[in-house]
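A.B. asks: I need the structure of the sequence given here:
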Amino acid sequence: MNTEVQSLPQLPPSTSMFAVQLSYTPRGARLARRIAVQQRADWGILHATATSHAVAIVTSELAANAITHGRTPGRDFRLALRLLPEVIRVEVTDTRPDRLPCARTTPAAAATSGRGLLLVGAYAEHWGYTVNDQFTKTVWADLTRRPHGQPV
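C.D. replies: Predicted coordinates for the structure are as follows:
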């Protein structure tokens, strides 16, 4: 299931969390993916599983969208990962709350962009965004934690 919702669901207080600020550059997007992959490994989520793959893909897409659509010169974006009992939440906070994400219909076959949120929706149980204040918004996705060893 991959419903799009617009408010950030409340989290239990015992959530494990990791967060980092990254630059609005292609390098920042690459680092976001690498950091997310390392963090899921630190949490004991095995490599080459459905959950591991989903964390990598969704982090890449949300970071790329922040760099492409959420950039403000001189500011960074924030990657946060939260480990919950049944899901891993990937959050990317950027500095353009005036540019809200929208999942488009399938782009033309020859289009070179426009598929990122379609991928996020395919991998996520739920995804959405929250406008935090006049300066930031957070786009988030909840990825179901699969049993250890379930291959991609």
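
A.B. asks: Please make it C-alpha for all contacts and neighbour counts, starting now.
C.D. replies: Will do.

A.B. asks: Can you list the residue ranges for strands in the chain?
C.D. replies: 3-5, 16-23, 76-83, 87-94, 126-131, 137-144 (DSSP state E).

A.B. asks: could you dump those strands to JSON lines with mean neighbour count and distance to residue 39?
C.D. replies: As requested, the strands of the chain are arranged in JSON lines below (neighbours: other C-alpha atoms under 10 Å; distance: least, C-alpha to C-alpha, whole Å):
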{"stretch": "strand 3-5", "mean neighbour count": "14", "distance to residue 39": "25"}
{"stretch": "strand 16-23", "mean neighbour count": "15", "distance to residue 39": "8"}
{"stretch": "strand 76-83", "mean neighbour count": "22", "distance to residue 39": "8"}
{"stretch": "strand 87-94", "mean neighbour count": "24", "distance to residue 39": "11"}
{"stretch": "strand 126-131", "mean neighbour count": "22", "distance to residue 39": "20"}
{"stretch": "strand 137-144", "mean neighbour count": "26", "distance to residue 39": "14"}
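
A.B. asks: Before we compare anything, build this one as well:
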Amino acid sequence: MHSSSPQRHRLLPTGPTAPAEFALSFTSTPRGARLARLFVAHCLDTWGHPYTGDVNETLTLITAELCANAVRHGRVPGRDFHVRLAAEAGGERLRLEVSDTRAEDRPPTTAPAAPDTESESGRGLLLVAALADDWGVTDRPHSPGKTVWAVVGTPPNGHRPGALP
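C.D. replies: Next up, the predicted model:
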């Protein structure tokens, strides 16, 4: 299927007893990356992190950067990229994973040096490193490719130190 609509998904119900996990596959296109960002923002809102809240804005920006990288650097023709969002530690942390099928083009495991001021790209992982509490790259289990992940804490008051103003 080569449309830009999500192809496989699992959006679990929310509530006190519902597991908090969201997973979708998207086409490796700019439109797929935009849809991933919108779906993550919507999911966070349904989990109690409003669109205009720090947690939602932070994770939506991280999603946008990681999905753009998956489309730009991890694209294999005919293969989708996958997004998974899960609550961990009783909802105190949210883990975002973006997986693609290109194993050989791995990002550095530490934040890259800042690009020169004239460069129009190269700042995505700098933003991820600045906004996430932790992040990294792992091999995809049982599949070719890699997963870039980021973890963001969800403080009780909803305000993250260092979040976007």
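
A.B. asks: quick revisit: residue 36 of the first structure is nearest to which of the strands of the first structure?
C.D. replies: strand 76-83 (7.3 Å; C-alpha to C-alpha).

A.B. asks: could you give me the residues in the second structure that that closest one aligns onto?
C.D. replies: Mapped onto the second structure using TM-score structural alignment, strand 76-83 of the first structure spans residues 80-87.

A.B. asks: hmm, who's touching the matching stretch?
C.D. replies: Outside stretch 80-87 of the second structure, the residues that touch it by C-alpha atoms under 8 Å, 6 or more residues apart in numbering are 20-28, 36, 40, 70-71, 75, 93-101.

A.B. asks: most centrally placed residue in the second structure?
C.D. replies: Centroid-nearest residue in the second structure: residue 63, 3.3 Å away (criterion: C-alpha atoms, centre = their mean).

A.B. asks: What distance do you get for it to residue 160 of the second structure?
C.D. replies: In this view, residue 63 of the second structure and residue 160 of the second structure are 17 Å apart by C-alpha to C-alpha, to the nearest Å.

A.B. asks: Could you find the closest non-adjacent residue to residue 113 of the first structure?
C.D. replies: residue 107 (7.9 Å; C-alpha to C-alpha, 6 or more residues apart in numbering).

A.B. asks: That neighbour matches what in the second structure?
C.D. replies: By TM-score structural alignment, residue 107 of the first structure lines up with residue 115.

A.B. asks: Share the number of residues neighbouring its match, please.
C.D. replies: 12 (other C-alpha atoms under 10 Å).

A.B. asks: Now do the same contact list for it.
C.D. replies: Going by C-alpha under 8 Å, 6+ apart, residue 115 of the second structure touches 121-123.

A.B. asks: Take the strands of the first structure and write them to CSV, including distance to residue 43 of the first structure.
C.D. replies: Putting the strands of the first structure into CSV (distance: least, C-alpha to C-alpha, whole Å) gives the following:
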stretch, distance to residue 43 of the first structure
strand 3-5, 26
strand 16-23, 9
strand 76-83, 8
strand 87-94, 10
strand 126-131, 21
strand 137-144, 14
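
A.B. asks: coming back round to it: residue in the first structure paired with the residue nearest to the centre of the second structure?
C.D. replies: Using TM-score structural alignment, the partner of residue 63 of the second structure in the first structure is residue 59.
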